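**Q** Show me the folded form of this:
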Amino acid sequence: MKSYLSGTQTMKILKAPLWIIPAILFVLTLTTSSQAQLSVGLRGGVNFAHFGSGDPVLNYKPKTAPGFASLFHYAVSPSFSFQVEPGYAQWSAQIAETQTAPNYIREYAYSIFLNYAEVPVLFQYKPNFGKLQAIFSLGPEARFLAKPMKAKTKIIQYYNGQVTDQLDRTDRYTGDFGVRKFDIGLMAGIGIAYPAGPFKIIAEGRYHYGFTDIYGNLTGSSSSVYIRGISAHAGLLYPIGK
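**A** Below you'll find the predicted structure:
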């Protein structure tokens, strides 16, 4: 029998591991070593959500959506660091199909848009290759729904090449009809960094694996949908302090 943890239960279970790394980061800041370095920065990029689902009917296709974050980077050594990235990300996907019959075509598209405040907390390994530096990132990420889920439905029907019916509608779902407001997941990424004067230019590709069934709170829902997908980012880091 399939069971789901409530959002409150999930938060209680994962609260401790989620905040361990920021706590370590704070302690390390107070006990700065000779090689430690604090940097701040910004990144921007795009997300491509495929939404993990075991339901073949919910065959979501990725839609390009924006994301950006502030970066708080603490290098413990030249090769190891922690990075906290409070920011915003939209995850969007679409179910689209075309039905055909003699003299008849029906085009259907259903898109959903989820807007989150996100906080990845990452451990990074960064070996050097001359001036170029590789970046391997791994860590948990928490996301909180910033706006109600938005859905767009578009249907066009043709008969003998002429439009006979069409629908273009936008809905917003809240309360008992909305998705869960909290999600926790794991992120892994690989990228590069390159120095440019006092700045460090960074670029990274990531995979995001959400653990929370965002439809699991809906009464009678037989579908399981998870925030999963890839993202691509670029940004800058600037050292502060010493």
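**Q** Could you use CA atoms for every contact and neighbour count after this?
**A** Will do.
**Q** Which parts of the protein are helices?
**A** Secondary structure of the chain, counting by DSSP state H: helices at 7-30.
**Q** In it, which strand is the longest?
**A** strand 104-125 (DSSP state E).
**Q** Also compute the angle for it relative to helix 7-30, please.
**A** Strand 104-125 runs at 40 degrees relative to helix 7-30, counting by axes from the mean of the first three to the mean of the last three CA atoms, to 10 degrees.
**Q** which helices and strands sit right next to strand 104-125?
**A** Counting contacts by 3 or more CA pairs under 8 Å, 6 or more residues apart in numbering; DSSP states H and E, strand 104-125 packs against helix 7-30, strand 80-84, strand 87-101, strand 132-145, strand 149-159.
**Q** To check against the first, give me the structure of this:
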Amino acid sequence: MIRKITIISFLYLAVITGVMAQNKFPQEVSVGASFGMNFSSVSFNPKVYTKMKQGYNGGLVLRWNTEKNLGLQTELNFSQQGWDEQFDENPTYKYTRTINYLEIPFFTHIYFGSNKFKFYVNLGPKVGFAISEKTDQNPNEKNQNAGANNQHDMPIEQKFDWGLCGGPGIELRTGIGYFLLEGRYYYALGDIFHNRKTDYFNKSASQVFSARIIYLLPIRKK
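**A** Here you go, the predicted model:
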């Protein structure tokens, strides 16, 4: 069995090496930074009435265009997420939970256009880890949501976050670097609270809409 696996591995590497040798596309590696805004919420079951919470995102970007119209991109980001609760019966109530994440997305980068101006789409998974959280609420006033309220006294129980992310963007290439404007949507496949049968919430999944500006500088072409 080990011999068969070794032979298959060598054959696989030989095929990949041959494909790369025949690839005449001028591959390009770019690095840069991003900054933008998040609009996030959490979907709860039992229901909690929420509205979008505003936050910030930013980080480092590494992109590798491996062939025509296709590349890979990964990032290391700081992202503010969480939720604002909605109190229709008493608008003076206030409850906001801010969760700060370090996150790493892994994207397939699909692009097309001219040498100067390109359209693109990034699609792929994202993982993150909650490094801190903060609650902001009315002092000396007990907030009562029309839905569930147990979340007010519950710290984040599952700090590891994972899900699917993607969105479109435009890119302008200049002599001093590449300038990108991009929109994204993220839907978490995990929950921020435990979801066992004995737990209160069976769903507490984040979703985030974001817009960001990215600057990239090509560092290698071959």
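**Q** Now do the contacts for the residue lying closest to residue 129 of the second structure once chain neighbours are set aside.
**A** Leaving aside its sequence neighbours, residue 129 of the second structure sits nearest to residue 160 (CA to CA, 6 or more residues apart in numbering; 4.7 Å). Residues in contact with residue 160 of the second structure (CA atoms under 8 Å, 6 or more residues apart in numbering) are 127-130.
**Q** from those residues, which is closest to residue 20 of the second structure?
**A** Proximity of the contacts of residue 160 of the second structure to residue 20 of the second structure (CA to CA) peaks at residue 127, which lies at 29.4 Å.
**Q** quick one on the thing from earlier: tell me which of the helices and strands packed on strand 104-125 of the first structure lies nearest to residue 54 of the first structure.
**A** Of these, nearest to residue 54 of the first structure by CA to CA is strand 87-101, at 14.6 Å.
**Q** hmm, who's touching the closest one?
**A** By CA under 8 Å, 6+ apart, strand 87-101 of the first structure touches 47-51, 58-70, 105-119, 227.
**Q** Swap in 7 Å and give it another go.
**A** 47, 49-50, 59-63, 65-70, 105-119 (CA atoms under 7 Å, 6 or more residues apart in numbering).
**Q** That strand vs strand 132-145, what angle?
**A** 80 degrees.
**Q** State the separation between strand 87-101 of the first structure and the centre of the chain it belongs to.
**A** Here strand 87-101 of the first structure is found 16 Å from its chain centre; the criterion is CA atoms, centre = their mean, to the nearest Å.
**Q** Now do the buried residues in it.
**A** Buried residues in strand 87-101 of the first structure, defined by neighbour count with 16 or more other CA atoms under 10 Å: 87-96.
**Q** Turn those into a markdown table, columns for distance to residue 193 of the first structure.
**A** Putting these into a markdown table (distance: CA to CA, whole Å) gives the following:
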| residue | distance to residue 193 of the first structure |
| --- | --- |
| 87 | 20 |
| 88 | 22 |
| 89 | 22 |
| 90 | 25 |
| 91 | 26 |
| 92 | 28 |
| 93 | 30 |
| 94 | 33 |
| 95 | 36 |
| 96 | 38 |
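**Q** Grab the two from these that are most spread out in space.
**A** 87 and 96 (29.9 Å).
**Q** List the buried residues of the longest strand of the first structure.
**A** Neighbour-count burial for strand 104-125 of the first structure [16+ other CA under 10 Å]: 105-106, 108, 110-125.
**Q** do the same with stretch 201-221 of the second structure
**A** Buried, per 16+ other CA under 10 Å, within stretch 201-221 of the second structure: 201-218.
**Q** List the contacts of the aligned partner of residue 74 of the second structure in the first structure.
**A** Under the alignment (TM-score structural alignment), residue 74 of the second structure pairs with residue 84 in the first structure. Listed by CA under 7 Å, 6+ apart, the contact set of residue 84 of the first structure reads 71-73, 119-122.
**Q** Excluding chain neighbours, what is closest to residue 84 of the first structure?
**A** Counting by CA to CA, 6+ apart, the residue nearest residue 84 of the first structure is residue 121, at 4.6 Å.
**Q** Counterpart of the one you found over in the second structure?
**A** Residue 121 of the first structure maps onto residue 106 in the second structure, by TM-score structural alignment.
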